Structure formats: structure tokens, C-alpha cells
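Enquirer: My questions are about this predicted structure, shown below with the sequence.
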Amino acid sequence: MAFDAVLFDRDGTLVRDVPYNGDPRLVEPMPGARELLGRLRATGVRTGVVSNQSGIARGLLTRAQVDTVNARVEELLGRFGSWQVCPHGPEDGCPCRKPRPALVRAACAALGVPPERTAVVGDIEADVHAALAAGAHPILVPTPATRRDEVVRAPVVAADLREVMALLFGRGR
């Protein structure tokens, strides 16, 4: 299936996961991120980011620090059509924190695409559940932090972002 938009989790998916990162100097793209994003943008596929940032609620980061890190992500990987960030902690019960679907739905609305024409790429089961709850298509890209049982339950798994590109565009295209 061709998608109109692809949404990405930030930490562990687009960039290396640095827990509660408030320092833009620590932003390092994941292998294949530049190539995948370049291909998506070149073919007119809209891109966005959906990211839980509980460090804000925990007092470990400010929203300004998160925004500065996000700006650095864009410097390294190009502009995204939507940034949706949940600043709440797991115990806050907010509607936006993944695995709930509000971030995915908000990104789809901002990009002007229906969820059913959207893929969501992430590294943990919360990303998968958020996609499914919103009616989007999840792609799990496991990292060492991903639990094995999450990988087994995921409907679509890619080894890395290069394999995501092969899934989205077909091999050899």
C-alpha cells in the first residue's frame, strides 16, 4: 500500500535514544534516516513526528529544551510537516500520550491526511498501539530497548530504517 504520510517516533527511531535529552549536541540520526526521509519527501509523502516527552512532566527537561532538540533534528534530517509532542507523564492519564491515538490523529489532521493512509514508524509497542488505535499502519523497528514480546506481537517489523524504505517503496525500486 502506498501512504500519503509517514509519522515517526523521535527517540530510538529517527535519532539515537538519549534518555531525557535536552542537549541538541547529542542528537545523532539513526542509520538510514536521511535516506528514507529524502525518498519520502522526493515522492511527495508527508512526514511528521509523534513523540512522548515525559521528561517535561518529570521536571527533567523544559519544553524549550525539547523544542531545541527538535530543531536540531530538523537541521540534520530536514523539515517535518508536523511535530506532535506529549509533555505528560505516564500517570497523568492524558489523551495524547502514546499508546493513546491523539498524537497520531493530530499529526494526520495537521498534514491533511487520513490515518488509514498513514504509516507510523516506532521502536516500542506504544507506537504500534497508538497507530492501530488511530486507524494507521504501524511499523516496528526494534532497538535493544524493545522487548522481545513486543516484536512478536507487532503486525509489521523492519530490522532498520533501510528495511522500512524497502517495505514502503518495494525492494529494488
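Expert: Happy to help now that I have it.
Enquirer: For the rest of this, base every contact and every neighbour count on C-alpha atoms.
Expert: Noted.
Enquirer: who touches the top strand by length along the chain?
Expert: Scanning the chain for the strand with the most residues, using DSSP state E, yields strand 46-52. Strand 46-52 is touched from outside by 4-11, 37, 40-41, 80-88, 97-98, 103-104, 107, 111, with contacts defined as CA atoms under 8 Å, 6 or more residues apart in numbering.
Enquirer: In addition, the following structure is provided for comparison:
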Amino acid sequence: MNKAVFIDKDGTLVKNVPYNIDPARMMVEPGAVEALTLLQQNDYLIVVVSNQGGIAKGYFTEKDLMKANSHLAGMLAEEGVFVDAFYYCPHHPDGIIADYATKCSCRKPAPGMLLRAAQELQIDLSESWMIGDILDDVEAGHRAGCKSILYDVGNETEWVLDRFRNPDHKITNLLKAADIICQLNYNKVLEHEPAPESV
């Protein structure tokens, strides 16, 4: 089984520009490239999971989004970072496009995107993490069985906490998030290594 880091897109991986699919306005968050590089060096899959209610609201199409995701993947690849998969939820209960105007099981805080990725990519969710900038990301991660890190840069405004929405860690720097994940994984490996034989 693989281990993965699920990462939110808008506001976490890239600057939070609402409903943005314009490549010219797409900027990677500080520390994101370094963080993802470190995670990949430690054998984590990188899986982007994002709510894209703008599709349901008619602001852009799935084809537009896929072009934007492809551009983002190219930007990261130029830096030596390779995204293993993009998953997105096109639904929103207040949408105007009938096919997408629904309450679903994939829109975060529901865990559907993570569960689907786990099945398709052979991911052990108990060994995986969710990083996002709002508590809906934290909740989706916990409901899927992952550990969570809140990228606390002011995008969460409601702070409604419960057992699913309480992050395991809060950071303001994505490289720090990667450091935490890799260090905890290293410690776990050490715990399971057999003790040296006595002479």
C-alpha cells in the first residue's frame, strides 16, 4: 500500500484567487515546492483534492478546470515536483447547472475524494495526511482516516471545532508541514525496527 499527502489546491497549494482558472493568475504558495519535494523524497504520493463549486455555479467548465490543473502540474514539474493525481468535486447545492447542483459525498468536508483516491491509487489512509487551509479540509481528512495539518494563514473564518475539525497540527509554512510529516514517519519506522542483537 502507498502512503499519500492529500493537499488542498486553492489557498494551500496555490494562492487563493476565488474561482480562478486563469494560468496567468496562478501562483504557487511559498514553500510549496520545497515541501512537496521533501514529501516525494520520502515516498509520499502527492494527491491534490479540491472543491470546485464554480463548475456547478456556471463560472467555468470541467474542461476549463482540467486545463488549469494541467498548467499547474506543468509548473510544478518544471521544479521537479510531480503530482500523482488531481481529484475535484464539481458539485454545489446552490449551483445553477442541474447536473452539478446537488449535495454529494465528495465535496469537502465529506471524505469522498480521499476515499476514491485511496481505492484507485492503493493508498493506506491511516499512513496518510491531509493538508488544507480551512477546517473543512481537516474534517475531510479525519473522516477518511488520515491525520491532518491546518495551513493557518487566515482563510478559516468560522472556527467551528469538533472531534473531526480539530487539526493534529497547525502551521503557517508548508515546508514545516512536510518536516512534521517526515519526522513522524521516521520516528514510526524507528519504533518498528528490531532491536540490535546483543553480542
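Expert: On my side now, so go ahead. Only a predicted model underlies this, so the values are computations on that prediction, with no experimental measurement involved.
Enquirer: mind checking how far the helix or strand just after the longest strand of the first structure is from the chain centre?
Expert: If you walk from strand 46-52 of the first structure toward the C-terminus, the next helix or strand you reach (DSSP states H and E) is helix 63-77. Its chain's average C-alpha position is 14 Å from that of helix 63-77 of the first structure, according to CA atoms, centre = their mean, to the nearest Å.
Enquirer: any residues touching helix 63-77 of the first structure, and which ones?
Expert: 15, 21-24, 27, 29, 33-34, 37, 53, 56, 80, 87.
Enquirer: Relative to residue 144 of the first structure, which of those residues is nearest.
Expert: Distance ranking of the contacts of helix 63-77 of the first structure against residue 144 of the first structure, using CA to CA, places residue 15 first at 14.0 Å.
Enquirer: what about that closest one, neighbour count?
Expert: Burial measure for residue 15 of the first structure: 19 neighbouring residues, criterion other CA atoms under 10 Å.
Enquirer: ok, now how distant is it from residue 26 of the first structure?
Expert: Taking CA to CA, to the nearest Å as the criterion, residue 15 of the first structure is separated from residue 26 of the first structure by 10 Å.
Enquirer: again, but for residue 121 of the first structure
Expert: The value you get for residue 121 of the first structure to residue 26 of the first structure, if CA to CA is used, is 22 Å.
Enquirer: Which ones among the contacts of helix 63-77 of the first structure map onto helices?
Expert: Of the contacts of helix 63-77 of the first structure, the ones assigned to helices by DSSP state H are 33-34, 37.
Enquirer: Between the residues you listed, which sits nearest residue 160 of the first structure?
Expert: Closest to residue 160 of the first structure, out of all of these and judged by CA to CA, is residue 33, at 9.3 Å.
Enquirer: can you pull the contacts of that closest one?
Expert: Taking CA under 8 Å, 6+ apart as the definition of contact, the neighbours of residue 33 of the first structure are 14, 77, 161-162.
Enquirer: can you rerun that using 7 Å?
Expert: Neighbouring residues of residue 33 of the first structure by CA atoms under 7 Å, 6 or more residues apart in numbering: 14, 161.
Enquirer: Counterpart of residue 101 of the first structure over in the second structure?
Expert: For residue 101 of the first structure, the aligned position in the second structure is residue 111, judged by TM-score structural alignment.
Enquirer: is it true that that match touches residue 144?
Expert: Yes. Taking contact to mean CA atoms under 7 Å, the distance of 5.3 Å between residue 111 of the second structure and residue 144 places them in contact.
Enquirer: re earlier: go through the contacts of helix 63-77 of the first structure and say which is closest to residue 169 of the first structure.
Expert: Checking those against residue 169 of the first structure by CA to CA gives residue 37 as the nearest, at 12.2 Å.
Enquirer: Would you check how far apart the closest residue to that closest one other than its chain neighbours and residue 95 of the first structure are?
Expert: In space, and not counting its chain neighbours, residue 37 of the first structure is closest to residue 77: 7.3 Å by CA to CA, 6 or more residues apart in numbering. Plainly put, residue 77 of the first structure is 28 Å away from residue 95 of the first structure if you go by CA to CA.
Enquirer: The two: which has the busier surroundings?
Expert: Neighbour comparison, residue 77 of the first structure and residue 95: the larger count goes to residue 77, with 19 against 13 (by other CA under 10 Å).
Enquirer: State the distance from the more buried one to residue 6 of the first structure.
Expert: Taken as CA to CA, the spacing of residue 77 of the first structure relative to residue 6 of the first structure amounts to 14 Å.
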